[in-house]
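S.K.: how does the following fold in three dimensions:
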Amino acid sequence: MARKTYYGVTIGILMVETYFRRFAGDIGNAETWPFPVQYKVVRGATPANITQLQDNVLLEPFKRAAQELIDEGVDGITTTCGFLAYYQQQLAAFCSVPVATSALLQGPMVARTLPRGGRIGILTYDEAALTAPYLEAVGVDPATPVVGVPAGSEFRRSIRDGDAAVPYDVLEAEVLATAGRLMDHGNIGAIICECTNLTPFSAAMAERFGVPVFDSVSLVHWFHQGLRPRQFPRR
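M.R.: Below is the predicted model of the structure:
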């Protein structure tokens, strides 16, 4: 049995170094979870460089932080940035526990659940940065429609600048408008939210557009269920 510092925490979450407001529903807000989680901030992983992972400069810091969480006692690792799909294979190979880096991992499975003619669409923080290598790293078809929140939006500015004062309603309106542009691609049968900061608005998107929405919260609930299956009474 592996040595642990703490017990009863299944999910370890590698956090990007940010200072904006994380509302309930965000992976980085502990009130989102009905089970304990443990956070570890990866220093130097900021909004300025987390969407530019091809040079692998951040791979070693993420490996070190993941190992610290494992040594302390977690049973699985996830992250607070969907762009870390790019490191999925490297981190999974490195860690001694299962790793689920990004909500994008759900893409291939969700695509196979849709009725004939339906396809997934991806909602992202930065459309220009979410290029084919990030999608291919987790088995998502690079031809999948991808729409990002505008660079000049309060959503992106608040994350970049660490501004915790932007009202929820302002962010929700921007996210819903962006999701509407994604739906304009046609035949979108489900939305996958790359960005973990979109999850507080998933229910509003599902209600507005009438399609399932999958995000980091749905990923982590699925992940946790496998790591800690529910025990049922014997009859």
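
S.K.: alpha carbons only for contacts and neighbour counts from here, please
M.R.: OK.

S.K.: can you tell me how far Ala111 sits from Gly189?
M.R.: Distance from Ala111 to Gly189, counting by Cα to Cα, to the nearest Å: 8 Å.

S.K.: following the helix or strand where Ile13 lies, which helix or strand comes up?
M.R.: Taking DSSP states H and E as the criterion, Ile13 maps to strand 11-16. Next along the chain after strand 11-16, taking DSSP H and E as the criterion, comes strand 37-42.

S.K.: and that following strand, what does it pack onto?
M.R.: Contact partners of strand 37-42 among helices and strands, from 3 or more Cα pairs under 8 Å, 6 or more residues apart in numbering; DSSP states H and E: strand 11-16, helix 59-72.

S.K.: now what about that strand, what contacts it?
M.R.: When contacts are defined by Cα atoms under 8 Å, 6 or more residues apart in numbering, strand 37-42 is touched by residues 9-17, 30, 61-62, 65, 69, 74.

S.K.: now the longest helix anywhere in the chain, how far from the centre of its chain.
M.R.: Among the segments of the chain that qualify as a helix by DSSP state H, the longest is helix 168-183. Relative to its chain's centre, helix 168-183 lies at 17 Å (Cα atoms, centre = their mean, to the nearest Å).

S.K.: again with stretch 155-170
M.R.: Remark: stretch 155-170 is offset 18 Å from the chain centroid, using Cα atoms, centre = their mean.

S.K.: let's compare: structure for the following, please.
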Amino acid sequence: MKRGRPFYGVETGVAILDSDIPRPVGDIGNARSFDYPVQYQVVTGVGPKDMFRPRSEKVADGFAQAINTMAGQGVRIAATSCGLLAHYQQEVASRTDIPIAMSSLIQIPVVLRLLRPEQSVLLLTIDAERITPAHLEQSGVGESDRSRVVVQDMAHAPYFLSVIKGTEDDYDSNRALAEVLRAVDEGLGRAPDCGAIVIECTNLPPFSNDIKAHTGLPVWDALTLTDWLAGAVEPRQ
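M.R.: This is a model prediction of the structure:
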């Protein structure tokens, strides 16, 4: 072991939005969601509201800087705390010193390859209007595959959205779960040949086990992505 790091034993990082919303176990912003150490770096001045605004250099600069700060401290691979960052993937990756996955959406091309050609993927997102062709392109979803991605948002989940947007201080996960499963059912109603679910929002993985049990389908989310990243750098037990 050589000197040169302020601390040791952390290989995986998460560049996290500047926010104080509740983050239960299962959320990427809760360190107990992982079986390995995770280092967080807050992207100061970039919060959830910025995710609903047009693409900006402030966001790209903030995440690139946060990731490089972690890299300078010894972190070897990183994820972020919002799937809507997908359209920053190539730009930020080109400016960081370590591999970075900006969004759980980059799992979609792999998931599509796992399914029969006629099957679709349900993409559960906080806001369907924010999922643009650029988000899918930057995530590696080719134009020929986009018809196989059925996008379902949380438009009819007022309580869950109030928590995520910071207008509700107390978080009742059971109340939110009912809204989440309702959104999933609505999406499956539009995707009868659905073979798998990919979750965009990093605040939804606390419900992934419930979604698996409810639908019987495999579910990929921010935690499955981060676990995959960590598998490349974390020592095997």
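
S.K.: circling back to that earlier point, include mean neighbour count and distance to Thr78 of the first structure when you put the helices and strands packed on strand 37-42 of the first structure into TSV, please.
M.R.: Formatted as TSV, these follow (neighbours: other Cα atoms under 10 Å; distance: least, Cα to Cα, whole Å):
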stretch	mean neighbour count	distance to Thr78 of the first structure
strand 11-16	23	5
helix 59-72	18	9
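
S.K.: quick check: which of these is nearest to Ala93 of the first structure?
M.R.: For Ala93 of the first structure, the closest of those is helix 59-72, at 10.4 Å, according to Cα to Cα.

S.K.: packing partners of the closest one?
M.R.: strand 11-16, strand 37-42.

S.K.: run through who's touching the following helix or strand past that helix.
M.R.: Downstream of helix 59-72 of the first structure, the next assigned helix or strand under DSSP H and E is strand 76-79. Strand 76-79 of the first structure is contacted from outside by 10-16, 66, 70, 97-102, 220, 227, using Cα under 8 Å, 6+ apart.

S.K.: coming back round to it: can you give me the angle the helix or strand just after the longest helix of the first structure makes with helix 168-183?
M.R.: Using DSSP H and E, the helix or strand that follows helix 168-183 of the first structure in sequence is strand 188-193. Here strand 188-193 of the first structure runs at an angle of 140 degrees relative to helix 168-183 (axes from the mean of the first three to the mean of the last three Cα atoms, to 10 degrees).

S.K.: for strand 188-193 of the first structure, grab the matching residue range in the second structure.
M.R.: Using TM-score structural alignment, strand 188-193 of the first structure corresponds to residues 194-199 of the second structure.

S.K.: once aligned to the first structure, how far is the matching stretch on average?
M.R.: Its aligned residues in the first structure lie a mean 0.5 Å from stretch 194-199 of the second structure after superposition (mean Cα distance after the TM-score superposition for the first structure).

S.K.: pretty sure Val14 of the second structure contacts Ser81?
M.R.: Yes - taking Cα atoms under 8 Å as the definition, Val14 of the second structure is a contact partner of Ser81 at 7.0 Å.

S.K.: tell me the contacts of the counterpart of Ala178 of the second structure in the first structure?
M.R.: Using TM-score structural alignment, the partner of Ala178 of the second structure in the first structure is Ala173. Ala173 of the first structure makes contact with no residue under the criterion Cα under 8 Å, 6+ apart.

S.K.: then Met51 of the second structure?
M.R.: So Met51 of the second structure contacts Cys82, Leu84, Leu85 (Cα under 8 Å, 6+ apart).

S.K.: distance of the closest residue to Val92 of the second structure other than its chain neighbours relative to Asp227 of the second structure?
M.R.: Closest residue in space to Val92 of the second structure, ignoring its immediate chain neighbours: Ala64 at 5.6 Å, by Cα to Cα, 6 or more residues apart in numbering. Going from Ala64 of the second structure to Asp227 of the second structure by Cα to Cα gives 21 Å.

S.K.: so what sits against both of Ala111 and Gly189 of the first structure?
M.R.: Gly118, Arg119, Ile120.

S.K.: thanks again, I'm all set now.
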